[in-house]
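K.L.:
Make a model of this:
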Amino acid sequence: MPFLTIAFPVFDPIAIALGPIVIRWYALAYIGGIVLGWIYARALIKSTKLWGGPSPISLLDFDDFILWVTIGIIVGGRTGYVLFYNLDFFIAHPAEIFELWKGGMSFHGGFMGCVFAVFLFCWKRGLSVLSLGDITCAVGPIGLLLGRLANFINSELWGRHADASVPWAMVFPNGGPLPRHPSQLYEAGLEGIGLFLILALMIRAGALKRPGLILGAFIFFYALARIFGEFFREPDPQLGFLWGGLTMGMLLSVPMIFVGLVLMVRAWRKPQASLELSPGKKA
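P.N.:
The predicted model follows:
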């Protein structure tokens, strides 16, 4: 072990245990992300200054949407993991698809589930898909930050081997004897804190007045952060490195760069929302 290697602070993955009731840190990360995101989203919706008038999404609408998006994230995240990361295993053991407490969620699948929930909810309520997408993506980094911290606590999704030039490298309990990059913390900083600050600054600059701009920025900057983080993250053992040394996370993120750019360009070319929007008018 290199002289400057940091010992991994072993955590108990179980946060709360009350008899047969067990709550893990990963579950708390999901719950915390949803609750804090809901609080932040309500603050955004209330601010007429940020929207250039009344928000096209009401507080009641967003309160109702929380259940929809929660289901979309969980179902999409699990489906994405099954299809993209461990399909052969789940074909052989289909009953384990529903054993969520054993772990196994995909961001890309969860994001697609979220997109589906947005489209379905807006179709049912007659709301602006782009504006609801903007709000949802504005709060998304909160959940990403907490989720990556939970990955770190669980000593999972650790990084690649690091040499003595990385003084903060850690030996993870289930990652072998060699020191590794704490890639979960890298991703927490990039996908969580960094992305949140970028979107928050854009919102303060008036981005919500251009429906789809925050949505596009989230997709674009997340993809860049994820691809960068993958250079330090150990690939899933059942997949390893794919074409040209790429990982599944990289391959799934590349299309997001182009989708995000298209959404941002389209949003920027549209006229900015007017301060004269009447209450209830959809952007």
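K.L.:
drop to CA atoms for contacts and neighbour counts, all remaining ones
P.N.:
Noted.
K.L.:
May I have the distance across stretch 176-184, first residue to last?
P.N.:
End-to-end span of stretch 176-184 (C-alpha to C-alpha, to the nearest Å): 17 Å.
K.L.:
Check what contacts that stretch and list those residues.
P.N.:
For stretch 176-184, contacts defined as C-alpha atoms under 8 Å, 6 or more residues apart in numbering pick out 1-2, 5, 148-149, 151-152, 157-163, 166, 168-172, 229, 232-233.
K.L.:
One more: stretch 163-173?
P.N.:
Residues outside stretch 163-173 that contact it (C-alpha under 8 Å, 6+ apart) are 2-8, 10, 155, 158, 162, 177-182.
K.L.:
Buried residues, it. List them.
P.N.:
Within stretch 163-173, the residues that qualify as buried are Trp168, Ala169, Met170, Val171, Phe172, counting by 16 or more other C-alpha atoms under 10 Å.
K.L.:
cool, and stretch 71-91?
P.N.:
72-82, 85-87.
K.L.:
quick one: which of those residues sit in helices?
P.N.:
Among the buried residues of stretch 71-91, the ones falling in helices (DSSP state H) are Gly72, Ile73, Ile74, Val75, Gly76, Gly77, Arg78, Thr79, Gly80, Tyr81, Val82, Leu87.
K.L.:
so how far is Ser55 from the closest residue to Ser58 other than its chain neighbours?
P.N.:
Nearest residue to Ser58, sequence neighbours excluded (C-alpha to C-alpha, 6 or more residues apart in numbering): Ile45, at 7.0 Å. With distances taken as C-alpha to C-alpha, Ile45 is found 6 Å from Ser55.
K.L.:
Make sure the residue nearest to Ser58 is actually in contact with Leu59.
P.N.:
Yes. The pair Ile45 / Leu59 is scored as a contact, 6.7 Å apart, by C-alpha atoms under 8 Å.
K.L.:
neighbour-wise, which of those two wins?
P.N.:
Neighbours were counted for Ile45 and for Leu59 using other C-alpha atoms under 10 Å; Ile45 has more, 19 against 16.
K.L.:
Identify each buried residue in the helix or strand where that one lies, please.
P.N.:
Using DSSP states H and E, Ile45 maps to helix 25-46. Buried residues in helix 25-46, counted by 16+ other C-alpha under 10 Å: 25-30, 32-34, 37-38, 41-42, 44-45.
K.L.:
Could you also give me the structure for this next sequence, so I can compare it with the first?
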Amino acid sequence: MIPFPDISPEIFSVTLFGMDLALRWYAVAYIAGIVIGWRMVVMAAKTPRLWPNNTPTMTPQQIEDMLTWIILGVILGGRLGYVAFYQPDYYLQNPVEILYIWQGGMSFHGGLLGVVLAAYLYTRRGYDQFSVADAIVLGTPPGILLGRMSNFINAELWGRPTELPWGVAFPGEAAQFCPDIVGICARHPSQLYEAALEGLVLMIVLLWMVWRRDALKRPGLTCGTFFAFYGVGRFLIEFVRQPDAQFISPGNPLGLAWHVGGYGLTMGQILSLPMILLGLWLITRARRRGAVQSA
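P.N.:
Next comes the predicted model:
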């Protein structure tokens, strides 16, 4: 196994007026992911040949204006998605704690829905919304890559126990609670699996499609590829990812959110299935309509 690296979740901390203020890797990952993604989209917007009719769907200024909506969609959607998908009963009994974002608890699928709604509200008039969706997903993988890496640094969202040589001995009582293993418990570093597959590899695929294969000339193709690729990747990684504790019980040790006779799906897999179907539909639609070239 691999010992967990000695990396603090906090980059630095200071005490001001009796209060401890800390800059955490997770916060930096959010900020850096948004900035990098924004610049990637702006770069594409400054390259007319990539777009239908050689005309970018949005100007750099419009992209910057939409960024505020996107950030709100990520934060509000991510938090409300976690509340609704993973712990609805708890938060119904403790509604004030919905606001306690600093205690953790964000859902990628909820954040995605928040971004979709925010982008729709901003672009509901005067924009090709499929092209706008393509632009947004082009800048999304860097945030996934950095976010999952920060999950690893925080020693959270780890995977199921494993005896593979790259298993990681995560710290903490919960991570080390493995009834079937004697001694130190190693787990799949599922955060790094997601960082690599849904972040780095997906980013390379989208960049190749956009800059080498003129994917943006087929509105919806880039967006559909993102949804389908992420959905399939997340579905597969869920097999080695430790489910949230509230789904685990003596009769359901695998933490399946839906199951019959011991077979079923985790919550992450359930939420990924609509993404896969939507992605396939968008890809099919884009390919049938063909590329939109300049007249």
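K.L.:
coming back round to it: for the buried residues of stretch 71-91 of structure 1, which one is nearest Phe218 of structure 1?
P.N.:
Closest to Phe218 of structure 1 out of these is Ile73 (16.0 Å), distances taken as C-alpha to C-alpha.
K.L.:
Pull the contacting residues for the closest one.
P.N.:
Gly109, Gly110, Phe111, Met112, Gly113, Cys114.
K.L.:
got it, and Gly33 of structure 1?
P.N.:
So Gly33 of structure 1 contacts Ile142, Gly143, Leu144, Leu146 (C-alpha under 8 Å, 6+ apart).
K.L.:
Trace the last one over to structure 2, please.
P.N.:
The equivalent of Leu146 of structure 1 in structure 2 is Leu146 (alignment by TM-score structural alignment).
K.L.:
Quick one: the helices in structure 2, in order.
P.N.:
Using DSSP H, helices in structure 2 cover 25-45, 60-85, 88-93, 108-123, 129-138, 141-153, 190-194, 202-212, 221-237, 267-289.
K.L.:
of the buried residues of helix 25-46 of structure 1, closest to Ala225 of structure 1?
P.N.:
Nearest to Ala225 of structure 1 among the buried residues of helix 25-46 of structure 1: Gly33, at 19.2 Å, using C-alpha to C-alpha.
K.L.:
if I look at the closest one, how far off is His108 of structure 1?
P.N.:
17 Å.
K.L.:
for Arg210 of structure 1, same thing?
P.N.:
25 Å.
K.L.:
same thing with Phe65 of structure 1?
P.N.:
20 Å.
K.L.:
List the residues that contact the most centrally placed residue in structure 1.
P.N.:
Residue closest to the average C-alpha location in structure 1 (C-alpha atoms, centre = their mean): Leu144, at 4.1 Å. Going by C-alpha under 8 Å, 6+ apart, Leu144 of structure 1 touches Gly33, Ala188, Glu191, Gly192.
K.L.:
quick one: what's aligned to the last one in structure 2?
P.N.:
Looking back up the chat, that one is Gly192 of structure 1. Checking TM-score structural alignment: Gly192 of structure 1 goes with Gly199.
K.L.:
still on that earlier bit, so between Arg210 and His108 of structure 1, which is more surrounded?
P.N.:
For Arg210 of structure 1 versus His108, neighbours defined as other C-alpha under 10 Å are more numerous around Arg210 (25 against 21).
K.L.:
Just give me the match in structure 2 for the more buried one.
P.N.:
The alignment partner of Arg210 of structure 1 in structure 2, by TM-score structural alignment, is Arg218.
K.L.:
The closest residue to that match other than its chain neighbours: how many residues sit nearby?
P.N.:
Sequence neighbours aside, Ala291 is the residue nearest to Arg218 of structure 2 in space, at 4.6 Å (criterion: C-alpha to C-alpha, 6+ apart). Residues lying near Ala291 of structure 2 (other C-alpha under 10 Å) number 18.
K.L.:
ok, Ala291 of structure 2 - contacts?
P.N.:
Taking C-alpha under 8 Å, 6+ apart as the test, what Ala291 of structure 2 contacts is Pro52, Lys217, Arg218, Pro219.
K.L.:
swap the cut-off to 10 Å and go again
P.N.:
Trp51, Pro52, Asn53, Asp214, Ala215, Leu216, Lys217, Arg218, Pro219, Leu221 (C-alpha atoms under 10 Å, 6 or more residues apart in numbering).
K.L.:
wouldn't the fifth one be in contact with Arg49 here?
P.N.:
No. Counting by C-alpha atoms under 10 Å, Arg49 is not a contact partner of Ala215 of structure 2; they are 11.1 Å apart.
K.L.:
Looking at these two, which is more packed in?
P.N.:
Ala215 (25 against 18).
K.L.:
I am finished for the moment; much appreciated.
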